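>>> give me a 3D structure for the following:
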Amino acid sequence: MRWWPLTLRGFSALALAVLCIVMAQAWGSVELLAVAVLLIALVAVSVASLYVLRRPARASRAVRPVVPRAGETAHVSVGVAVRTTLPTASGSWTDGMPRDAAANAEGGFAAVTSGLRDPERTVTVNYRVRFAHRGIHQIGPFGVTLLDPFGLARRTLRIGATTHVVVAPAATELTGSPRVTGGPGDLPHATTTQFGQGAENLTARPYLPGDSMRRIHWRATARHGALMVREEEQEATPDATIVLDRSAERFSDRAHLAPGGDPAFEDAVGACLSVAARLVRDGCTVVVTDADGQELCPPLVSVADSDRLAAELATLTTQAGDALPQLALRLAGDRTGPLVLVTGRLSTGDASALATLASRSASPVLLTTDPDADAVSTAIASGWHAAAIGHGRDLAEAWGEALDRIPHHARR
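So this is what the prediction gives:
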């Protein structure tokens, strides 16, 4: 009972004091009365010391990593500043946890020495936590139970604010990606130019009137017997598009209420993140949108951007409507590079409606969490490299199955 200030030892001391008073009256013993008064005074002073002479000042909590992934272990460190003028006995602590978190967030609270000169002492506790689902989870408040030096009284307090932890979706390590490496009409590319003599992207061309003499390529000049100048080639970075269909019609109603509610939607979100991380590592500039065309985050150009996407996907839910039938029309004017579509329920009619979209990418990949019996076959027949995901199936296996259907000249 949090409201009861006495420990078992304190309650026993108080009961003994009452017994001494009764016996003192029965026997007329002044000594027993003195013992009773002493015990009552000791218990009273012990209780008062917890409320007057010492109290926890504040608690600060740090979570590492700052944005953990679902299913991975995060480390939590809590620093508790305790103000005390008298030493305290060891106590206990506990930290508030959401229902879907697995953690042993309780333990012994270390004794604190006297702080007459420096009245604030800091006690640090550490524990590990694992969140089952993505989303924003609350940890706290932190609870600490302090004991007086004699162990007669205790005080339980909730201190510090709650900490909101953003939990990103879990990602699967994928191998290989549907990247076209070059050739006429293959893919649009984002181009960048690098300058500087000795760079790998330098070529030589004959000198033309007006060229700067500082650009003369002396090694090529000696080899060709004529003035040659450095010409910077453009480096190409392939563009890839990932479409995550968050239409409510494709998933259960629970996917619209909160993250983690629908396992199928969680599989789709995890697949989106995993594929994006794979394509970025393979050198693609990745654009992630929903079926309505809304970008879910800025374009990804580096591995660090994958962490930013993970944070953006942490709180994603479905939205009303069904945007998938209009997807082909929305991308009608675009010629895309690698195109990956991640969706939920898929019928043969949906697969047929997406047929024209497959022809606009050299390597279109379709991942669905809930296809009907013939939907995947229909999508494959129309040009998609399709596979079913979710329902306990390994994402890496499904991804590899889809890539196996891509011609080798269109793969990295």
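
>>> from here on, contacts and neighbour counts on C-alpha atoms
OK.

>>> count the neighbours of Ala13 for me.
Around Ala13 there are 19 other residues, counting by other Cα atoms under 10 Å.

>>> no no, Thr94
Thr94 is flanked by 19 other residues according to other Cα under 10 Å.

>>> so what's it up against?
Ala105, Glu106, Gly107, Phe142, Gly143, Val144 (Cα atoms under 8 Å, 6 or more residues apart in numbering).

>>> am I right that the last one is in a strand?
Yes. According to DSSP: H, G, I helix; E, B strand; the rest coil, Val144 belongs to a strand.

>>> surely it and Ser92 touch.
Yes. Counting by Cα atoms under 8 Å, Ser92 is a contact partner of Val144 at 5.9 Å.

>>> who touches both of those two?
Taking Cα under 8 Å, 6+ apart as the criterion, Val144 and Ser92 both touch Phe109.

>>> the spatially closest residue to Ala353 that is not a sequence neighbour: neighbouring residues, count only.
Excluding the flanking residues, the one nearest Ala353 by Cα to Cα, 6 or more residues apart in numbering is Pro325, at 6.7 Å. Pro325: 15 surrounding residues under other Cα under 10 Å.

>>> I'd like the structure of this one too, to check against the first:
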Amino acid sequence: MTDGGEADGGTAGGGGFRGVRTALAGLTTRGRSFLAAGLAAAACSYLLGQPDLLRVGLLLAALPLVCAAVLYRTRYQVAAVRRLTPSRVSVGAEARVQLRLDNVSRVPTGLLMLQDRVPYVLGPRPRFVLDRVEPGGFREVAYRVRSDLRGKYPLGPLQLRLCDPFGMCELSRSFHTHDVMTVVPAVQPLAPVRLVGESAGRGDSNTRTLALAGEDDVIPRDYRRGDDLRRVHWRSTAHHGELMVRREEQPRQARCTVLLDTRGIAHEGMGPDSTFEWAVSAAASAAVHMLERGYGVRLVTDTGESVPATDWSDMGGVGRGADGVGLLLDTLAVIDHSEGAGLSRALDALSGSGEGLLIAFVGDLDREQTAILARMRQRTTGAVAFLLDTGAWSVPELLRAASATSTGEQEGRLRDAGWVVQRVTPGAFLPALWERTDRHRQDGAGWVPAGQGGYHQP
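The predicted structure is shown next:
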């Protein structure tokens, strides 16, 4: 990722009173001290009648003013380029920022100080001092940034400070371009377990082959360059007046919906250790894992909205490869609490999803929301819920047993409705919980079918 810009070392046409005020405003503490000492010496020479002291005062006062004037009228130009590697990082990971400064003028620069503007969550503002850059030369510096919070953070614009050799005056020039660093949720690798409602094949079922279909069942498409001429469907070609070919066999793709509960009232705590951040990271891990297994993945929140371009009618789910994963993570990087109080909109969003697997990450539930979540199970072939015990996050460890009673009630209701439920407590490790959702492990651990592909403990 590259952004560049060009800045003047001086001001083009900025004379007059405004130019004088700008130059005087750039005086450093040393320059102001020299100016004050010179004026004081000149006043004392007048009061005491000492002409030699007047010469000293004029010299002291003139030095910072001459430095400010010369620095203000400096006409060299510099160009800067910023490279951010990588532009998308996980929470807690570092990114490297490389700055290149080119002197595109015909005169060498003086003392320069570079300062890049970065948000406070990425660390202190980096500063670099460059002594002299020859005409046509360049200098490269680098620094690292990291964040423990998700989000998109601007880097820049770059500020350039000019300083005279005596340190009497400093003037700042700013570039206009900036980069954006995206901090996405941490994605944890998950084991390829067999989830409830998942078939042994790639999808829930496969379409029958064209060899078994009758001639009237064939759905042709337009001829594309490179298609085998042996697949030309002559009857449709004669009907449409252009070459038509038989469609190739397309297996039915397995589908998965990841439900993320973003309700503000359903989560506890703030910052990286809150229940909401755990749910966001877990949803990202599950979605990326199912994408890697070839599923068409749709991410839905409690508001009923899907992540952009994850509608199954558009390429069968979120985009394939790195682009699809990047789109998903970029959306989760900036997702925030919703003001909603229920999951009814999410239930409506599942009405047209058809068969598929549902993986839900939900916060605190009352009886009404538990009933809505139980109804979602009827519209899927399998459902796995990660129920965050928000009470355990908000009370001391000694009182967590009492807070777990209400969570256990909702957990039992969901299991009775056919859900596979994993309770999430503080310090829970998602890969370990994920392995416990393996239906073969559940069968061996005393789990029995509860109808419609669900399991519960006897």
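
>>> circling back: between the contacts of Thr94 of structure 1, which has the most around it?
Counting neighbours by other Cα under 10 Å, Phe142 leads these with 25 neighbours.

>>> what do we get in structure 2 for it?
Residue pairing (TM-score structural alignment): Phe142 of structure 1 is matched to Leu158 of structure 2.

>>> where do the strands of the stretch 201-350 of structure 1 begin and end?
Counting by DSSP state E, counting those that start in this stretch, the stretch 201-350 of structure 1 has strands at residues 202-206, 228-232, 234-244, 285-290, 339-346.

>>> deepest-packed of these, please.
Across these, averaging neighbours per residue (mean count of other Cα atoms under 10 Å) puts strand 339-346 on top, at a mean of 24.

>>> quick one: that strand aligns where in structure 2?
Per the alignment by TM-score structural alignment, strand 339-346 of structure 1 matches residues 358-365 in structure 2.

>>> got a list of contacts for that stretch?
If you take Cα under 8 Å, 6+ apart as the criterion, stretch 358-365 of structure 2 is touched by 256-261, 263, 265-267, 275-276, 279, 282-283, 377, 380-390, 407, 410.

>>> which of those are buried?
With burial judged by 16 or more other Cα atoms under 10 Å, the buried subset of those is 256-261, 263, 266-267, 275-276, 279, 282-283, 377, 380-390, 407, 410.

>>> restricted to helices, list those.
Judged by DSSP state H, helices contain the following of these: Thr275, Phe276, Ala279, Ala282, Ala283, Thr390, Thr407, Gln410.

>>> quick one: residues contacting Phe386 of structure 2.
Contacts for Phe386 of structure 2 (Cα under 8 Å, 6+ apart) come out as Ile359, Ala360, Phe361, Val362, Val421, Gln422, Arg423, Val424.

>>> matching it against structure 1, which residue comes up?
When structure 1 is aligned by TM-score structural alignment, Phe386 of structure 2 is paired with Leu367.

>>> and the aligned partner of Ser46 of structure 1 in structure 2, what element?
Correspondence of Ser46 of structure 1 to structure 2, assessed by TM-score structural alignment: Cys67. If you go by DSSP states H and E, Cys67 of structure 2 is part of helix 51-72.

>>> ok so, going back, got the contacts of Thr94 of structure 1 as a markdown table, with distance to Ser212 of structure 1 columns?
Shown next, in a markdown table, are these (distance: Cα to Cα, whole Å):
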| residue | distance to Ser212 of structure 1 |
| --- | --- |
| Ala105 | 69 |
| Glu106 | 72 |
| Gly107 | 74 |
| Phe142 | 69 |
| Gly143 | 73 |
| Val144 | 74 |
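
>>> identify, from those residues, the entry nearest to Val303 of structure 1.
Ala105 (33.0 Å; Cα to Cα).

>>> so what's the residue opposite the closest one in structure 2 once aligned up against?
Using TM-score structural alignment, the equivalent of Ala105 of structure 1 in structure 2 is Arg125. Counting by Cα under 8 Å, 6+ apart, Arg125 of structure 2 touches Gln115, Asp116, Arg117, Val118.

>>> report the separation between the first one and Val129 of structure 2.
Okay, so that is Gln115 of structure 2. The gap separating Gln115 of structure 2 from Val129 of structure 2 is 9 Å, by Cα to Cα, to the nearest Å.

>>> now do the contacts for the match of Phe142 of structure 1.
When contacts are counted by Cα under 8 Å, 6+ apart, Leu158 of structure 2 touches Leu114, Gln115, Asp116, Arg117, Ser174, Phe175, His176, Thr177, His178.
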